[in-house]
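In: Here is a sequence together with a model predicted from it:
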Amino acid sequence: MKFRTIFSFVLGGMVMTAFAQGGYQDGVDYYNAERFDKAKTILEKTLNDPSTKKAVSYFYLGSLELDNNNVAAASENFNKGVQADPAYGYNYVGLGQIALKNGNKKDAENYFKQALEGNKKDASVMAAIARAYFNVDPTLYAKEIEKNIANAMKVSKNKEAQVYVLQGDMAKASDIGQAAGFYEQAMVYDEQAGNVNPEAYVKYANLYNKVNPDFAIGKLVELNEKLPTSALAQSELAEKYYDGNQFTKAAEQYGKYIKNPNHFQGDEQRYSGLLYFGKKYQESLDVANQVLAADPNNEYMQRMVMLNKAALKDFAGAEEAAQKLFSHANAKFTATDYSTYGDILGELGRPQEAIEAYVKAYEMNPEKNKQMLAEISSMYNDLENDQKAVEYMQKFVDAGDATLNDYFILSNRYKNLGLSLPEGSPERAEAANNGIKNIDLAIEGAANKGPLYRNKATLLMIRDGAENTTPELIDTYKAMIAAYDEDPANKEKYADAYKMAYTRMGSYYMQQGDNAQAREYFQKVLEMDPENAPVKEVMKKL
């Protein structure tokens, strides 16, 4: 099972649902960091909180609508923001951006003047005006952007953080190093003013994440130390750990983040998945059940319940979760879903159903799930369906990457099939020959060849008849004994194999009229089993 593959199915149903109203500022931060879906959810959830500055929330809700070209909805939100607090200039900036978008530059300029009434020395509003021009057309309004940036710098004595964030945004498409420098200046100047700028930290980390992920993570660790309750800071660090395949740290960070009131259901889903892959099955199960308590039909968490209960060996509970998972008619299932379900059914003593699940798992990704063919063969073998056991083991070997042990197993499958077919039939001979072919492949590279030669002898007798002792059978027994003799302990360990071979060889040479050779092998039997009455009787005749 590949981590990323299954994880995509854990997170596939990620919904933008914040669990509680933990402060509108998280929504503002998410918007500024360009995490727009999360921003919208939090801003809407917290709009009527007593602590919410509605003028601020309406501005960001309007900006979200404007980003999506919903001009009417954007205008409505900006106007509500003006009504909530006429002194908060940003909503006029939003209305000005709409006017610019509609080609009404004069109207836009009037709105921008209104934004600065009472805020004539507010460099952050000037930066917002410059951003409005930039958002509409950075080429057409290059002079206006430059003018407002210059005014903001003059008023703030070159210390307005929002100007540097804007400049970073403007530069990042063409010069990442320059953009990083601007974001760094935003961090420095905001902290000199006693503030922390999470937007600048996150954008800075995102620039470096692909080229130097450890550095990016370090910056976000720093942000978390400075803003320990920020949902944005917590979630960004968790995601960067995850993106960097640092899954243990990611799980730890998600564990902290989901305690934040402004986390999302999708975060809980990811946390459950991380705990599962960290083999913390009960903890993962607890989180999955927590999600299901609020969202009972969440197929992704039903999957996690199935996986965790299977890992905890609660197979009845895992089967119940599997039934719920597979009841989703339009869901997209994974090969792991079916292979796990097969494991569960096998443990519950339902092998035929388990086989059906394994076959589905294999068919979904034949190249990656070749091993599933061997498992299917094994289950058919347990069911004594020798034909199917051979069919699937042969498919597995033919798929490539077979080991010596796989050839040995396949030879045994053919042996069982041969024994099930009528003696003397062409089908029985064919099965035995296929078994011999595979045991020979195994013998070629095996270190301990004795047991393999013993199996080959059995296959020869299946092919040629139990009563027929051929020279090939005798040669095989001789090779078996020579292989066993390499370790003196084998004489006792494989005593039955030795006695069978010596008896068969004695009988063969007696039939050939070579009594001396026959006596030699029968004597070997008596050395191992002095009270063997049939052999003693033969020796008297000889």
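Out: Yes, it's here.

In: C-alpha from now on. contacts and neighbour counts both.
Out: Noted.

In: Could I get the full set of helices for the stretch 351-500 of the chain?
Out: For the stretch 351-500 of the chain, applying DSSP state H, counting those that start in this stretch gives helices covering 351-364, 371-382, 386-398, 404-420, 426-445, 450-464, 471-484, 490-493, 495-511.

In: Dump those helices into a markdown table; add mean neighbour count as well.
Out: Formatted as a markdown table, these follow (neighbours: other C-alpha atoms under 10 Å):
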| stretch | mean neighbour count |
| --- | --- |
| helix 351-364 | 20 |
| helix 371-382 | 21 |
| helix 386-398 | 21 |
| helix 404-420 | 23 |
| helix 426-445 | 20 |
| helix 450-464 | 22 |
| helix 471-484 | 18 |
| helix 490-493 | 14 |
| helix 495-511 | 20 |
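
In: possible to save those as TSV with distance to residue 248?
Out: Formatted as TSV, the helices of the stretch 351-500 of the chain follow (distance: least, C-alpha to C-alpha, whole Å):
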stretch	distance to residue 248
helix 351-364	29
helix 371-382	29
helix 386-398	35
helix 404-420	36
helix 426-445	42
helix 450-464	46
helix 471-484	50
helix 490-493	48
helix 495-511	53
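
In: So which of the ones you listed is nearest residue 57?
Out: Evaluated over the helices of the stretch 351-500 of the chain, closeness to residue 57 peaks at helix 351-364, with 47.3 Å, by C-alpha to C-alpha.

In: Does anything pack onto the closest one? Which helices or strands?
Out: helix 335-347, helix 371-382 (3 or more C-alpha pairs under 8 Å, 6 or more residues apart in numbering; DSSP states H and E).

In: What ranges does the stretch 151-300 of the chain have for its strands?
Out: Applying DSSP state E, counting those that start in this stretch to the stretch 151-300 of the chain gives no strands.

In: hold the first one in mind and look at this next one:
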Amino acid sequence: MKIRFLSAICFSFLLSASLYAQEPLSSDLTQQIEKIAAQIKDNPDAAEDGFNELLKGKNKKNASLLAAIGKAYLDNGKTDIAKEYAEDARKADSKNGASYVLNGDIALSVKDVGTACGYYEQAILFDENCFEAYYKYANAYIGVNPQLSVNMLLKLKEKHPDELRVDRELANAYYQMGSYSKAKQVFDEYMKKGQPDVQDYSRYSMLLYLNKDYAQSLEMVNKGLSMEADNHLLKRLKMYDLYETKAYAEGIQASDVFFADPSNPDYVYMDYLYRARLYAANNEIDKAMVEFDKAMKADDANVHPEIAKEASEAMQKVQNYPEAIRLYKQYLDEMKDKAEVTDLFMFGRLYYMAAGALSAAAADTTQAEAPVVAAVDTIQMKAYLIEADTIFAQVAERVPNNYLGNFWRARTNAMLDPETTQGLAKPYYEKALAVLEQNPKASKNILIECESYLGYYYFVKEEYEQSKVYWEKILAIDPENATAKQALEGLQP
């Protein structure tokens, strides 16, 4: 989703307005057409007279000129007149590609892509050097069937290997297909051989960013900004790339430059999200939360659950667990049925960590405050632990062959029963251990934690022989384990 969104705001490969094939019209004629075309809307009669004057004498049968005039009318919304000129151009020279290109443009103006591309193919059939037809065909299909765009551009590249601009359009087609590495590869060629402008640096740096080549993207961004310091896209990418390369302080400075105009309508949710990330990474959490909130409100048409999740992580960083829990619940609500079991597990851990923080705070409370604070904290801590246990139970149910659900239920219940008088954690450590013992690569530390609890549980219950079983299992894993050695010594008759 993120990538597609970025494509809309940052990476729009548009066809150049100039024609790439040999220009059949002189620069003088082209200038005259442009001058007359400027009158089409406000003074159509004068425009008609002007064009008729151009078409006198030897120009009367000039198919390229007729097509160019038709294009001028099409660009000004005069489709019917454009059609007349397209037909006149075809009659003047049925093998001139210009009339077919104009007919294709007319069809494309009413979104008839199939008909338009049929005309562009006819233009290529009559004139394989009609570069404009290749590019317009490719551009027409880019959002419909990008593979057809690629095929046409590769055909052009094969016939005209020195036509450098084809790489720019190929990059766009590959990008639309999701082939970012291929898009980067062909644009690499253009950047090496061509004469890139600011737009090229913008496109290339965006491709590099999407390909996760953040350092190289930043290098291209800086080259582009040296040519146009106020380029909005490049300033955006600089902020993004600096975050991705962990240059957080510099990234915040870049974000200040990017957000210098608060009334700019081109800010999008990703901009605020990256600024929030920069602040959070720089331990400026209060500022980060302001930006997270802006990011959540910036896109009314879509929901972006990752924002709430990242905001929750920022709150965890400063141990504001109530707010972290609220934001994580928002994330899960927004994810709906797309939430994975790992998301549920992390939610349970949040409640567990919140209880642990209260436990630690209670231990640090002064004696004068202790009675009131301890009572409040004990109630809240128990509530957190009960919620954690409920969530970990769901994890265990969804992935019964994984130890994590029961293991964290065990830890949670151990905190609810710190003296092990009730043995609340026992069944869950046993279940976790049963799964772990089937895995030869299981963590030794986790195995030892399970066995230590069970060894201690049976010791408290004065079932010493059973207690020995678990301490001996620990020594089999870790022969130098001091706790197990001490426990076994204490169990000697």
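Out: Okay, I see it. Given the structure is predicted, the values throughout are model-derived calculations rather than measurements.

In: Now the TM-score, please.
Out: TM-score for the superposed chains, counting by TM-score structural alignment, normalised by the length of structure 2: 0.71, backed by 457 aligned residues with a C-alpha RMSD of 4.8 Å.

In: Which one, of the helices of the stretch 351-500 of structure 1, ends up nearest to residue 203 of structure 1?
Out: With C-alpha to C-alpha as the yardstick, what comes closest out of the helices of the stretch 351-500 of structure 1 is helix 351-364 (39.7 Å).

In: What mean distance separates the closest one from the matching residues in structure 2?
Out: When structure 2 is overlaid, helix 351-364 of structure 1 sits 4.5 Å from its aligned residues on average, using mean C-alpha distance after the TM-score superposition for structure 1.

In: can you list the residues that contact that helix?
Out: 334-339, 341-346, 369-370, 372-373, 375-376, 379-380, 383 (C-alpha atoms under 8 Å, 6 or more residues apart in numbering).

In: now do stretch 466-473 of structure 1
Out: Contacts for stretch 466-473 of structure 1 (C-alpha under 8 Å, 6+ apart): 457, 460, 461, 504, 508.

In: Closest to residue 201 of structure 1 out of these?
Out: Nearest to residue 201 of structure 1 out of those is residue 457 (C-alpha to C-alpha; 73.6 Å).

In: residue contacts, that closest one?
Out: By C-alpha under 8 Å, 6+ apart, the neighbours of residue 457 of structure 1 are 473, 476, 477.

In: And for residue 377 of structure 2?
Out: Listed by C-alpha under 8 Å, 6+ apart, the contact partners of residue 377 of structure 2 are 358, 359, 362.

In: Now tabulate these in a markdown table and tack on distance to residue 140 of structure 2.
Out: Output for the contacts of residue 377 of structure 2, formatted as a markdown table (distance: C-alpha to C-alpha, whole Å):
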| residue | distance to residue 140 of structure 2 |
| --- | --- |
| 358 | 61 |
| 359 | 64 |
| 362 | 67 |
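
In: of the residues you listed, closest to residue 381 of structure 2?
Out: residue 358 (6.3 Å).

In: That closest one and residue 381 touch, don't they?
Out: Yes - using C-alpha atoms under 8 Å, residue 358 of structure 2 is in contact with residue 381, at 6.3 Å.

In: Trace residue 386 of structure 2 over to structure 1, please.
Out: Aligned by TM-score structural alignment, residue 386 of structure 2 pairs with residue 433 of structure 1.

In: which one is its match nearest to, not counting chain neighbours?
Out: residue 463 (7.1 Å; C-alpha to C-alpha, 6 or more residues apart in numbering).

In: swap in residue 357 of structure 2?
Out: Nearest to residue 357 of structure 2 is residue 319, by C-alpha to C-alpha, 6+ apart, at 7.7 Å.

In: Per the alignment, the one you found pairs with which residue of structure 1?
Out: Alignment note (TM-score structural alignment): residue 319 of structure 2 maps to residue 384 of structure 1.

In: number of nearby residues for its match?
Out: By other C-alpha atoms under 10 Å, the residues close to residue 384 of structure 1 number 14.

In: Can you tell me what sits against stretch 26-43 of structure 1?
Out: 16-18, 21, 23-24, 57, 60-61, 64, 198-200, 202-203, 230-232, 262.

In: And the residue nearest to residue 497 of structure 1 when sequence neighbours are not counted, how far from residue 393 of structure 1?
Out: Nearest residue to residue 497 of structure 1 in three dimensions, chain neighbours excluded: residue 454, at 7.3 Å (C-alpha to C-alpha, 6+ apart). From residue 454 of structure 1 over to residue 393 of structure 1 the distance is 21 Å, taken as C-alpha to C-alpha, to the nearest Å.

In: Residue 309 of structure 1 now?
Out: According to C-alpha to C-alpha, residue 309 of structure 1 and residue 393 of structure 1 sit 30 Å apart.

In: re earlier: trace the residue nearest to residue 497 of structure 1 over to structure 2, please.
Out: Under TM-score structural alignment, residue 454 of structure 1 pairs with residue 410 in structure 2.
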